[in-house]
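> predicted structure and sequence below. I'll ask about it afterward.
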Amino acid sequence: MIPLDGLALAPTDAPDAGDVALIERELVAFNVERSLPYDRRPLCVFLRDGAGRAVGGVTGSTNWGWLYLDCFWLPDALRQGGWGGRVLAAAEAEAVARGCRRARLYTYSFQAQSFYERHGYTVFGTLEDDPPGHRQVWMRKDLSA
């Protein structure tokens, strides 16, 4: 039982790693009790130069049969040369190898919606004026096709 006296809200932009770990650990335990096995694993694909330094790539995770793409970035010099498609395909292939059947992500109207559409993603939702003057676009793809 948590004593209710002395509780205080503490907003921060510099969280303690242990505090973050507590929230994540407890949410995972909650999810495991009520749903499928919680099998979340990071999935990143880095594009590396000849010296082995990351020059771009994608970050995300897999869980419950889904690939969740978070951040995808390539420098301007590597765009329009097919590298983006190869990075995305590598992430999707690894996700399929992990048993994923679908992928989802969000992008913004000033980012890469058309790139994802060319690679089979479809829009399933939008948030208008987020950020102001633009929209957030939620997309998904069936990886079993």
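Looks like it came in fine.
> going forward, measure contacts and count neighbours with C-alpha atoms only.
Will do.
> can you pull the buried residues of the strand or helix carrying Phe115?
Assigned by DSSP states H and E, Phe115 falls within helix 113-118. For helix 113-118, burial by neighbour count (16 or more other C-alpha atoms under 10 Å) applies to 113, 116.
> another structure for you, compare them:
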Amino acid sequence: MTPDHGPRATLTTGERDAELNARLTAELTAFNSAATGAQDRGTLSVKVTDDDGDLVGGLTGWTWGGLCGIELLWVREDSRKDGWGAKILMAAEEEARRRGCDRVIVSSFTFQAPGFYQRHGYVETGRSPGIPGGHEDVHLFKSLT
């Protein structure tokens, strides 16, 4: 379907497109910065490796306007009882503070780790239903002050 105005356009779907993702990130960052005045968007990661260089666990996220967002946090199954999740989370929170953040957001499916985050001071702010298996996406917040 072509709109009645403007140039012809092609709509495509498929797997994640790295170039598209980079462009959308740049465009939305510019839009968000113009709307809020916050210019300090950055990415964040914490990585733990064992003596062999294999990944034990890690975290990825972002910081922007005094807010830290955790995207992914994972610990290898054989290392989950060793406290690495807490150490990784605390390292990310400390890095967020260093960057001037005073709050953190994260979401976790009900079958993942919302209780883990709650044990570390995060409070539930809402849920999104519709996750496969009858689960929900739990949204959590923590003040770093």
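Great, that's in hand. A quick note: this is a predicted structure, and the numbers were derived from the prediction, not measured.
> follow-up on the earlier one: the helix holding Phe115 of structure 1 maps to which residues in structure 2?
Residues 114-119 of structure 2 are the counterpart of helix 113-118 of structure 1, counting by TM-score structural alignment.
> by how much does that stretch deviate from structure 1 on average?
For stretch 114-119 of structure 2, the mean deviation from structure 1 after alignment is 0.7 Å (mean C-alpha distance after the TM-score superposition for structure 1).
> in three-state terms, label the residue nearest the centre of structure 1 for me.
For structure 1, the residue sitting closest to the mean C-alpha position, by C-alpha atoms, centre = their mean, is Asp70 at 2.5 Å. Following DSSP: H, G, I helix; E, B strand; the rest coil, the label given to Asp70 of structure 1 is strand.
> I'd say it and Thr107 touch.
No: counting by C-alpha atoms under 8 Å, Asp70 of structure 1 sits too far from Thr107 to count as a contact (9.1 Å).
> picking that back up, map the residue nearest to the centre of structure 1 onto structure 2.
Under TM-score structural alignment, Asp70 of structure 1 pairs with Glu71 in structure 2.
> how many other residues sit next to the closest residue to its match other than its chain neighbours?
Of all residues not flanking Glu71 of structure 2 in the chain, Gly61 sits nearest, at 4.8 Å (C-alpha to C-alpha, 6 or more residues apart in numbering). Neighbours of Gly61 of structure 2 under the rule other C-alpha atoms under 10 Å: 19.
> any idea how far Gly61 of structure 2 lies from Arg119 of structure 2?
20 Å (C-alpha to C-alpha, to the nearest Å).
> average gap between the longest strand seen in structure 1 and structure 2?
Taking DSSP state E as the criterion, structure 1 has its longest strand at strand 54-63. For strand 54-63 of structure 1, the mean distance from the matching residues in structure 2 following superposition reads 1.2 Å, by mean C-alpha distance after the TM-score superposition for structure 1.
> show me what that strand is packed up against.
Contacting strand 54-63 of structure 1 under the criterion 3 or more C-alpha pairs under 8 Å, 6 or more residues apart in numbering; DSSP states H and E are the following elements: strand 41-48, strand 66-73, helix 83-97.
> buried ones in the second one?
The reference is to strand 66-73 of structure 1. The neighbour-count check on strand 66-73 of structure 1 (16+ other C-alpha under 10 Å) flags 66-69, 72-73 as buried.
> swap in the last one?
By 16+ other C-alpha under 10 Å, the buried positions in helix 83-97 of structure 1 come out as 84-85, 87-88, 90-92, 94-96.
> in structure 2, point out the residues matching it.
Helix 83-97 of structure 1 covers residues 84-98 of structure 2 once aligned (TM-score structural alignment).
> can you give the distance from stretch 46-61 of structure 2 to the centre of its chain?
17 Å (C-alpha atoms, centre = their mean, to the nearest Å).
> the strand or helix carrying Phe141 of structure 2 vs structure 1, mean deviation?
Assessed by DSSP H and E, Phe141 of structure 2 sits inside strand 135-143. Superposing on structure 1 and averaging over aligned pairs (mean C-alpha distance after the TM-score superposition for structure 1), strand 135-143 of structure 2 comes out at 0.4 Å.
> looking at this, Phe110 of structure 1 is in a strand?
No: looking at Phe110 of structure 1 with three-state DSSP, it is coil, so not inside a strand.
> okay then, goodbye and thanks.
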